[in-house]
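Novice: got a sequence here, can you build the structure:
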Amino acid sequence: MNTWTPVRTGRSRARQAANGSVAEGAARAGLAARGVIYLLVGMLALQIAFGEGRRQADRGGALAELADRPFGAVLLWALGIGLVGMALWRLSEALFGAVGPDGRKAKKRLASAARCVFYTFVAYSVLAFAANPGGGTGGGAGGGSSDRQSRDVTARVLEVPAGQWAVGAAGAVIVIAGVVIGVQALRRSFHRKLKPGELSPWARRLVDVTGVGGGVARGLVFAAAGVFAVRAAIDYRPDEAKGLDDTLRSFAGTPLGPWLLVCVALGLVLFGVFSFALARWRRV
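Specialist: The predicted model follows:
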């Protein structure tokens, strides 16, 4: 009998526990960082709705707003590190599977891998801005205008063979993603990801209100951005593609006027609060 087996087993379990704690900490830091960005974007959109907006309602504007606050540089670095944690958490899900009965399925792992790539880019952009906050108008090195980025990317893709189809397909996927996000919010699908035993009645109400309202608003923004991409492909005009800021401003141009933008902006603020709630009560 190998007398070292129990020792090795104990060390392996301790290592797994430590890795689990690290992954959980990274996930909660990342969710909190995401909440900060959505909260700031929603507040900037509210300012635009009331004619007081000085910055774009997108990630670049949110970072610039944060940089102007006391200890802004520290907050920016903390935000970037939190988003690195989000990317690492999604990477661990892609490699080892997520929580839940179907967390190890290929579909779930591919979705986690895609989120890892996305949050890696976002984390890089935030850290680049933190390193050079004065490197661009309202955006710095890593937080440039989402509208300009969308137009530039669309223009480059339209120039390649079958680019028109590629832009149209991407837009359609974004529309579908927006609809799915909104429907899942209305169905309260996020309940499956929570720790029900730790939720008090007021906490459950908070999660429901912010999860439904925030999810529907987020889905609406996604769907609208996708529609603009499809239009850009159909008309072969990259300037019709819109980033987050222009997409939000387009809501003020509807028959409902700025009040639709107010509702969407409040929804994004709610999603920011919902992200904070997930950072506290989500199973990871």
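Novice: can we go C-alpha only for contacts and neighbour counts from here?
Specialist: Fine.
Novice: secondary structure element holding Ala177?
Specialist: Assigned by DSSP states H and E, Ala177 falls within helix 163-186.
Novice: please point out which parts of that helix sit buried.
Specialist: Neighbour counts over helix 163-186 (16 or more other CA atoms under 10 Å) mark 163-164, 166-169, 171-186 as buried.
Novice: what's the angle from the helix or strand where Arg205 lies to helix 163-186?
Specialist: Per DSSP H and E, Arg205 falls inside helix 201-235. Angle between the axes of helix 201-235 and helix 163-186 is 160 degrees (criterion: axes from the mean of the first three to the mean of the last three CA atoms, to 10 degrees).
Novice: run the chain-centre distance for helix 201-235.
Specialist: Its chain's C-alpha centre and that of helix 201-235 lie 11 Å apart, by CA atoms, centre = their mean, to the nearest Å.
Novice: neighbours of Arg90, how many?
Specialist: Using other CA atoms under 10 Å, Arg90 has 29 neighbouring residues.
Novice: and if you look at Asp239?
Specialist: Neighbours of Asp239 using other CA under 10 Å come to 16.
Novice: structure for this one too, so we can compare:
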Amino acid sequence: MGTFAITRSRRAARRAARSSPMAAAARWGLAARGALYLLIGALALRIAFGGEEQADRGGALRELAGRPFGGFLIWAVGIGLAGMALWRLSEAVFGAAGPAGHKKRQRALSGARCVFYAVIAFSVLSFAVGEAGSGSSDEQSQDVTADALGLPGGRLLVAGAGLAIAGAGVLIGVRAALRKYHKHLKRSEMPRGARRTVDVLGVSGGVARGAFFAVAGGFAVQAAADYDPDQAKGMDDTLRTFAQTPAGPWLLVAMATGLVLFGLFSFALARWRRV
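Specialist: Coordinates of the predicted model:
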């Protein structure tokens, strides 16, 4: 009887994790992520053509704050990202949708994503209440790197983190190019034109996002090798380095456009993803 009761409670918990409110939280979170990437990509485009904006989360939030109903929009983004974190937590605890959703690797990945989005949500909500929760990503990256380098074995820790970020970036780009996101979409419900559009957004945006993480991870590895936290770069400085290549600002234009496309892809996921 005890075992039966436990089994029933677990099933009830799984149903709650996949309920309409949780699905709404997931879709709101995907839309909030899309809004941030759209704004960051747009700011990076301005930088490519001579602007002085800050192309990172802090810059995106300040851009929102200057718009009509900006405070409301910032709260909406922060709450959406908190919903994203809660959704990922439910996947870590109860398993994700799909046949592989209950595998330990998938649940561990959902747990890591939960922490990632929880930190971002906290930063955005701190900004919403007037605290310094979204300053320069470059300064934050250098401060965190300096603290890590000061720890015993700090160089190995920073190098390992950089390799993990770079590896994740490569994986993100490869999976996007192979259209691995198809398994998460309700493709049978999508019109043919929507499927084609989502593929353009998903491949182009995913490859650009992956390239960004791969380069950012490389800078962390360089910081560990040189024992110099100033070598670590946040989102803004990482994007600016694309304009310092032989291709000039056009590589930054391509990256910025890719981030805008990933933002649009996130909106498409908010509509068509299985959650």
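Novice: how about the helix holding Ala177 of the first structure, aligned to which bit of the second structure?
Specialist: Using TM-score structural alignment, helix 163-186 of the first structure lines up with residues 154-177 of the second structure.
Novice: and that stretch, how far out from the chain middle?
Specialist: On CA atoms, centre = their mean, the centre of stretch 154-177 of the second structure falls 14 Å from that of its chain.
Novice: can I take it that Lys133 of the second structure is in a strand?
Specialist: Lys isn't right for residue 133 of the second structure; it's Gly. No. Secondary structure of Gly133 of the second structure (DSSP: H, G, I helix; E, B strand; the rest coil): coil, not part of a strand.
Novice: aligned against the first structure, show me the partner of it.
Specialist: With TM-score structural alignment as the criterion, Gly133 of the second structure matches Gly142.
Novice: cool, and Val253 of the second structure?
Specialist: Checking TM-score structural alignment: Val253 of the second structure goes with Val262.
Novice: mind checking the SS state of the closest residue to Leu89 of the second structure other than its chain neighbours?
Specialist: Distances taken as CA to CA, 6 or more residues apart in numbering place Cys114 nearest to Leu89 of the second structure, at 5.5 Å, with adjacent residues excluded. With three-state DSSP as the basis, Cys114 of the second structure sits in helix.
Novice: what's the match for Val124 of the first structure in the second structure?
Specialist: In this structure residue 124 of the first structure is Tyr, not Val. Counting by TM-score structural alignment, the partner of Tyr124 of the first structure is Phe122.
Novice: distance of the residue positioned nearest the centre of the second structure from Ile40 of the second structure?
Specialist: With distances taken as CA atoms, centre = their mean, Arg33 lies nearest the centre of the second structure, 6.8 Å away. If you measure Arg33 of the second structure against Ile40 of the second structure using CA to CA, to the nearest Å, the figure is 11 Å.
Novice: doesn't Gly78 make contact with the match of Tyr124 of the first structure?
Specialist: Yes. Using CA atoms under 8 Å, Phe122 of the second structure is in contact with Gly78, at 7.4 Å.
Novice: which residues touch the match of Gly133 of the second structure?
Specialist: 60, 124-129 (CA atoms under 8 Å, 6 or more residues apart in numbering).
Novice: repeat for Gly103 of the first structure
Specialist: Per CA under 8 Å, 6+ apart, neighbours of Gly103 of the first structure: 93, 97, 109.
Novice: sort out which of the residues you listed are in helices and list them.
Specialist: 93, 109 (DSSP state H).
Novice: where do the helices sit along the first structure?
Specialist: Going by DSSP H, the first structure shows helices at 5-49, 59-67, 72-96, 106-131, 146-159, 163-186, 201-235, 244-251, 258-281.
Novice: what angle separates the helix holding Arg205 of the first structure from helix 244-251?
Specialist: Using the same axes, to 10 degrees: helix 201-235 of the first structure against helix 244-251 is 90 degrees.
Novice: can you tell which of the helices of the first structure is closest to Leu194 of the first structure?
Specialist: Comparing these by their distance to Leu194 of the first structure (CA to CA), the top pick is helix 258-281, with 5.7 Å.
Novice: quick check: angle from the closest one to helix 201-235?
Specialist: Angle, helix 258-281 of the first structure to helix 201-235, by the same axes, to 10 degrees: 130 degrees.
Novice: how big is the offset of helix 258-281 of the first structure relative to the second structure?
Specialist: Superposing on the second structure places helix 258-281 of the first structure at an average distance of 0.1 Å from its equivalents, by mean CA distance after the TM-score superposition for the first structure.
Novice: who are the packing partners of that helix?
Specialist: helix 5-49, helix 201-235, helix 244-251 (3 or more CA pairs under 8 Å, 6 or more residues apart in numbering; DSSP states H and E).
Novice: dump those helices to JSON lines, plus distance to Asp147 of the first structure.
Specialist: Output for those, formatted as JSON lines (distance: least, CA to CA, whole Å):
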{"stretch": "helix 5-49", "distance to Asp147 of the first structure": "14"}
{"stretch": "helix 201-235", "distance to Asp147 of the first structure": "11"}
{"stretch": "helix 244-251", "distance to Asp147 of the first structure": "6"}
